[in-house]
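>>> here is my input, please return the structure:
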Amino acid sequence: MIVDSALYRRGTRVPVDCDTSDFTRLRSLLTGDDFVWIGLHEPTAQELGDVAVAFGLHPLAVEDAVNAHQRPKLELYQDSLFLTVKTLWYVDEQDAVETGEINVFMGDDFVVTVRHGQGGALHASRAYLESKQQVLSHGPSAVVYAVCDLVVDGYESVAAALEIDVDEVETSVFSEQRTRDSARIYTLKREIAEVRRAVLPLRDPLRRFVAGSVPGVAVEAAPFFRDVADHLLRVAESIDALDNLLSAAFDAHLASISVQQNEDMRKISAGAALVVVPTLIAGIYGMNFTHMPELHWALGYPMALGMMAATSIGLWIVFKRSGWL
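Prediction:
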């Protein structure tokens, strides 16, 4: 569906005397440095095909935008560029990172944004740009910057949420209580891998924008892209650090399990000793040899029971002091 479409002149949105879905007519109204920004959300092949005809979009890029599930990338065509970025948002209840996608077609006098998924709504970016005439005066490059800035801000939010969960895992692993953290550690590492698949491929397009090596992107927009690239680098470093922390937490969790198993074996051994020694006494006393003085002694049976109790209590005290029980 078409979310919004508008014509911008010298950084200001101007009214038009035609239907904003009449793209051919809308483009014919452009003069000078004017440009059109068309926003689409999960369009059908027919809807995006109409836009492609009006703005001369490359069919391969159109196919990628319709099918979605693309890797972040920047592709240059004869008179336009095609940028794909991944949107991320975090579902804390499930420790899950959900993904969406934004595809951007940019030419000298147009920008077409195609959004898939629930995240990365661009109405806030459009409102921000319309309130910043100086930024929007950079033309279509300003829209590309706004999209990248919105997406990377989402990455930072996801990284912050993951950091909280990783701290919770560390606290749980090193607590005195017995916990089962391996499943959650695996889940978080899987979600971090999802974030990495979105973050790392985007570094190269932003580097090219900062260097001013992308035709059609205004040189004046380089400082804005530099700021976005710096934020992306911070996210990448944060994600790497979180992944390393989870690996260390998993190793510590395994070591903790090994220590707990050793303690359990000591307790089992101590418990067995408490039973084995009285059994030994009972076994010897119950052999009933003829030439054993205590067999015909009236206090022989109480003596055996006393020895069992005394040795059991003595062993219990020794094991308790040594921490085996």
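
>>> only C-alpha atoms from now on, for both contacts and neighbour counts.
Will do.

>>> who touches stretch 279-290?
Contacts to stretch 279-290, defined as C-alpha atoms under 8 Å, 6 or more residues apart in numbering, come from residues 295, 304, 307-308.

>>> same thing but at 7 Å, please
295, 304, 308 (C-alpha atoms under 7 Å, 6 or more residues apart in numbering).

>>> of these, closest to His231?
Met308 (72.2 Å; C-alpha to C-alpha).

>>> and for Gln46, the neighbour number?
Around Gln46 sit 10 other residues, with neighbours defined as other C-alpha atoms under 10 Å.

>>> alongside the first, I'd like the structure of this one:
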Amino acid sequence: MITAYCYRSGAIHRRVIGPGDPLPEGCTWIDALKPTEEERTALTGALNVDLPSFEDMMEIEASSRLYTEESCSYMTAPVVANAETSAPEANALTLVLTPTTLVTLRYIEPKSIGIFAERLNRNPHLAATNVAALVGLLDTMVDRTADVLEVIASRLERLSTDVFDRAWPQETRGPATERKRPPAERDLQEVLRGIGKAGDLAGKVRDSLAGLGRVVAYVNAVKPSLSNDQKRTLKTVLRDIQSLTEHADFQAQRVSFLLDATLGAINIEQNNIVKTFSVVAVAFMPPTLIASIYGMNFEVMPELSWPFGYPMALALMVMSGILPLLYFKRRGWL
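Purely as a prediction, here's the structure:
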């Protein structure tokens, strides 16, 4: 779908155009969402520029995402979409700045595009020119990236609660029944998956910020005719990208820390299970020894002919099993 945004008489006019439709007058921004080959070819002919296909966008190397060709600037950066869902994705978004129009080519639906389109209804001057639309869109994309980082921070906060308030036994002076017991290993595996997803999203955001930072620096370099307001906006955007990059790095460190803590909690849970089996095995060793002794087939064993030999052997086995358990309990091993 191709949507044209035109600035006329101090207002933004939005229009969806088909492959055979001419471009409307005053068009400053054209948003091409998952364009078909026919739509892309028609748009290429209408603008007289070479618009890359989806395959071209995917094959662009990081060092070749920013270039100028025949008075048109091509800028490609990864963006994040569906950050609030369980399946976030990242894909390339290409910005083509022609002499009169800004073209966005995308096969992903980030919220920043919709947010910027809504902002144009309140502030039409944000797309009064193609350069103004580019600056405003970059500003909106960085603001949206900050929201995604807040989503990551919120997820990590919940995961941190799951790991430290539930996984580790809470220290308390109350009765043992009031203590929080650690969750099952299966619950910790769910936490581990959540940490992995948060880390993956943080990595996508970090890549997006790096790409946006290169785009902003490139715009400053190739557009010396920017107005003072636009230069100040881009300077603020670049400063925000730097601070958000540091915040993304901090979230990545939190992911690593929580990952280590969760793995430690899983190891402790497994060690507790092994300890239980070890205590049971040790408790049964003395009774097993006694039963083995009286199970030997020797002729001279006085207790075999003693009327109280069988009750005595049972009593010895019970006592030899209870005494190690009492010892373990006293030492705090149980």
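
>>> related to what we said a few turns ago, among the contacts of stretch 279-290 of the first structure, which ones are in strands?
Assigned to strands by DSSP state E, none of these qualify.

>>> which among the residues you listed gets closest to Val51 of the first structure?
Nearest to Val51 of the first structure among the contacts of stretch 279-290 of the first structure, with distances taken as C-alpha to C-alpha, is Met308, at 92.7 Å.

>>> to which residue of the second structure is that closest one aligned?
With TM-score structural alignment as the criterion, Met308 of the first structure lines up with Met317 in the second structure.

>>> what of Val214 of the first structure?
Aligned against the second structure - with TM-score structural alignment as the criterion - Val214 of the first structure pairs with Val222.

>>> and that match, how close does it get to Leu234 of the second structure?
13 Å (C-alpha to C-alpha, to the nearest Å).

>>> the two: which is more packed in?
Leu234 (21 against 12).

>>> wait, what's in contact with the match of Met308 of the first structure?
Counting by C-alpha under 7 Å, 6+ apart, Met317 of the second structure has contacts 286-287, 290.

>>> just the buried ones from the residues you listed?
286-287 (16 or more other C-alpha atoms under 10 Å).

>>> got CSV for the contacts of Met317 of the second structure, with secondary structure and distance to Leu134 of the second structure too?
Rendered in CSV, the data for the contacts of Met317 of the second structure read as follows (DSSP: H, G, I helix; E, B strand; the rest coil; distance: C-alpha to C-alpha, whole Å):
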residue, secondary structure, distance to Leu134 of the second structure
Pro286, helix, 81
Pro287, helix, 82
Ile290, helix, 86
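
>>> Three-state assignment for the closest residue to Ala128 of the second structure other than its chain neighbours, please.
Spatially, and ignoring its direct neighbours in sequence, Ala128 of the second structure is nearest to Tyr7 (5.6 Å; C-alpha to C-alpha, 6 or more residues apart in numbering). Recorded secondary structure, Tyr7 of the second structure: strand (DSSP: H, G, I helix; E, B strand; the rest coil).

>>> what's the burial count for Tyr7 of the second structure?
With other C-alpha under 10 Å as criterion, Tyr7 of the second structure counts 23.

>>> okay, the contacts of stretch 279-290 of the first structure in CSV with distance to Phe289 of the first structure next?
Formatted as CSV, the contacts of stretch 279-290 of the first structure follow (distance: C-alpha to C-alpha, whole Å):
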residue, distance to Phe289 of the first structure
Leu295, 8
Ala304, 15
Met308, 20
